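Engineer: With the sequence up front, the predicted model follows.
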Amino acid sequence: MLDRRAILAALAAAALVAAPAFAAKRDHEVRVRMVTEKGTIVLALYPDRAPVTVANFLAYADKGLMRGGTFYRTVSPKNDNNPAVISVIQGGLGDGGPQLPAIVHETTRLTGLKHQDGTLSMARGAPGSATSEFFICLGANTALDFGGARNPDGQGFAAFGKVIEGMDVVRAIHDAPTRANADDPYMKGQMIEKPVRILELSRK
């Protein structure tokens, strides 16, 4: 007869092996709450994996700088203008509000964090240019990882956390109506008609 305790131990060990990288570091996570006009999103940040990026995001929270920011862009296969298609919502201060200095780019090759469903990551132009702009993934977006095709430089984007509550809010923002035009043709059809305001970003 099989030993019940041995079976349970084996199942537990298998679950640990199968667990995603985000779950493996829960003891080190910092949680923040983002209150938006469409509801609250709770985020787990991973300072042991992406210390510079997490410190930057927490600075915006601790200084109250993200109040007045918005989610203003939604990208999906139906409106993406890049052949390396993704599904994300993007937010931050845009061209308004105080910006902290740009930060060093922590690649997914360095951190081991991947762009999965609910991943929180930094928007950027050139590597090392990220400030207040961030995005949240819907589904797996491997094109955003190091070596992915989304950005021609191949450096990917800096994942540093994950949504642990409020993916329904993320999906609602993702489904928001968009404008047909944009100042940047690359973002045509992606700018949210009525940007969703961020009311609060604070440690939980």
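Structural biologist: That came through fine. Numbers count the residues shown, from 1 in each chain.
Engineer: make it CA atoms for all contacts and neighbour counts henceforth
Structural biologist: Noted.
Engineer: Break down the chain into its strands, ranges please.
Structural biologist: 30-36, 39-45, 70-75, 88-92, 119-122, 134-137, 158-165, 191-203 (DSSP state E).
Engineer: nearest to Glu106, of those?
Structural biologist: strand 158-165 (5.3 Å; Cα to Cα).
Engineer: residue contacts, the residue nearest to the spatial centre of the chain?
Structural biologist: In the chain, the centroid-proximal residue (Cα atoms, centre = their mean) is Leu120; its distance is 1.7 Å. The contact partners of Leu120, taken as Cα atoms under 8 Å, 6 or more residues apart in numbering, are Leu43, Phe134, Phe135, Ile136, Cys137, Ala159, Phe160, Gly161, Lys162, Val163.
Engineer: How many neighbouring residues does the fourth one have?
Structural biologist: In other words, Ile136. Ile136: 27 surrounding residues under other Cα atoms under 10 Å.
Engineer: was I right about it contacting Gln90?
Structural biologist: Yes: taking contacts as Cα atoms under 8 Å, Ile136 lies within contact range of Gln90: 6.6 Å.
Engineer: and here's the other structure:
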Amino acid sequence: FKNAGFYRTVRKNNQPNNNFKIEVIQGGLFSDEEIKKHPGIRHETTQETGIKHLDGTISMARNEPGTASTEFFICIGNQPELDFGGKRNADGQGFAAFGKVIKGMDVVRKIQQLPDENQYLKEPVRIISMNIR
């Protein structure tokens, strides 16, 4: 995730047109050129993996199943509408959860509260270091 960052914050108060509100921060490469370089990965539902969208869960952002590649989000609080059968996406497939923040949720919560315009942070937060174990 060289040159990646957090660029989107979704809070209950900044998604007026969504019936099923969520709370997450989203990050990744956020570049159409970079996204095109990385093919989508197979969509693994929460029904398959058993990993639910709970506080601190890390999950792949996507449009359609199988399109996730370079973008991810972190849940703030439990987000069952993002699981298989949830209503956040019309297809009901949910999002592919794959990990959990084990240290630094205080930082995640601070990022979520940064100033935004239409859910996009006014100043993206660069990712200096992120480890996957």
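Structural biologist: Nice, I can see it. Small disclaimer: the values here were computed from a predicted structure and weren't measured.
Engineer: Give me the TM-score for this pair.
Structural biologist: For this chain pair, the superposition-based TM-score is 0.92 by TM-score structural alignment, normalised by the length of structure 2; 130 aligned residues with a Cα RMSD of 1.3 Å.
Engineer: Next, the mean deviation of the longest helix seen in structure 2 compared to structure 1.
Structural biologist: Longest helix of structure 2, by residue count under DSSP state H: helix 105-112. Following superposition, helix 105-112 of structure 2 is found to deviate from structure 1 by 0.5 Å on average (mean Cα distance after the TM-score superposition for structure 1).
Engineer: and that helix, which stretch of structure 1?
Structural biologist: The aligned range for helix 105-112 of structure 2 in structure 1 is 167-174, by TM-score structural alignment.
Engineer: do stretch 42-62 of structure 2 as well
Structural biologist: Under TM-score structural alignment, stretch 42-62 of structure 2 corresponds to residues 104-124 of structure 1.
Engineer: what residue of structure 1 matches up with Phe30 of structure 2?
Structural biologist: Checking TM-score structural alignment: Phe30 of structure 2 goes with Gly94.
Engineer: one step back: list the buried residues for the match of helix 105-112 of structure 2?
Structural biologist: Met167, Val169, Val170, Ile173, His174 (16 or more other Cα atoms under 10 Å).
Engineer: and if you look at stretch 114-129 of structure 2?
Structural biologist: Asp116, Gln119, Tyr120, Leu121, Pro124.
Engineer: Also stretch 49-61 of structure 2?
Structural biologist: Quick answer for stretch 49-61 of structure 2 (16+ other Cα under 10 Å): Ile51, Lys52, His53, Leu54, Asp55, Gly56, Thr57, Ile58, Ser59, Met60, Ala61.
Engineer: farthest pair in those residues?
Structural biologist: Asp55 and Ala61 (16.3 Å).
Engineer: Give me the spatial nearest neighbour of Arg31 of structure 1, chain neighbours excluded.
Structural biologist: Ala44 (4.5 Å; Cα to Cα, 6 or more residues apart in numbering).
Engineer: Columns distance to Glu81 of structure 2 on top of the buried residues of stretch 114-129 of structure 2, output as a markdown table?
Structural biologist: Shown next, in a markdown table, are the buried residues of stretch 114-129 of structure 2 (distance: Cα to Cα, whole Å):
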| residue | distance to Glu81 of structure 2 |
| --- | --- |
| Asp116 | 23 |
| Gln119 | 19 |
| Tyr120 | 21 |
| Leu121 | 23 |
| Pro124 | 26 |
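Engineer: what does Ser76 of structure 1 align to in structure 2?
Structural biologist: Using TM-score structural alignment as the criterion, Ser76 of structure 1 maps onto Arg11 of structure 2.
Engineer: my guess is that match contacts Val24, does it?
Structural biologist: Yes: here Arg11 of structure 2 reaches Val24: they are 7.0 Å apart, a contact under Cα under 8 Å.
Engineer: follow-up on the earlier one: the match of Phe30 of structure 2: what's it in contact with?
Structural biologist: Gly94 of structure 1 makes contact with Gly69, Ser132, Glu133, according to Cα under 8 Å, 6+ apart.
Engineer: so who does the last one touch?
Structural biologist: Listed by Cα under 8 Å, 6+ apart, the contact set of Glu133 of structure 1 reads Gln90, Gly91, Gly92, Leu93, Gly94, Met122, Ala123, Arg124.
Engineer: go on, Gly166 of structure 1?
Structural biologist: Contacts of Gly166 of structure 1 (Cα under 8 Å, 6+ apart): Gly39, Thr40, Ile41, Val42.
Engineer: Same check for those residues, but in structure 2.
Structural biologist: Using both residues aligned by TM-score structural alignment, their matches' Cα atoms under 8 Å, structure 2 keeps none of the contacts from the contacts of Gly166 of structure 1.
Engineer: Quick one, which of these are buried?
Structural biologist: For the contacts of Gly166 of structure 1, buried by 16+ other Cα under 10 Å: Gly39, Thr40, Ile41, Val42.
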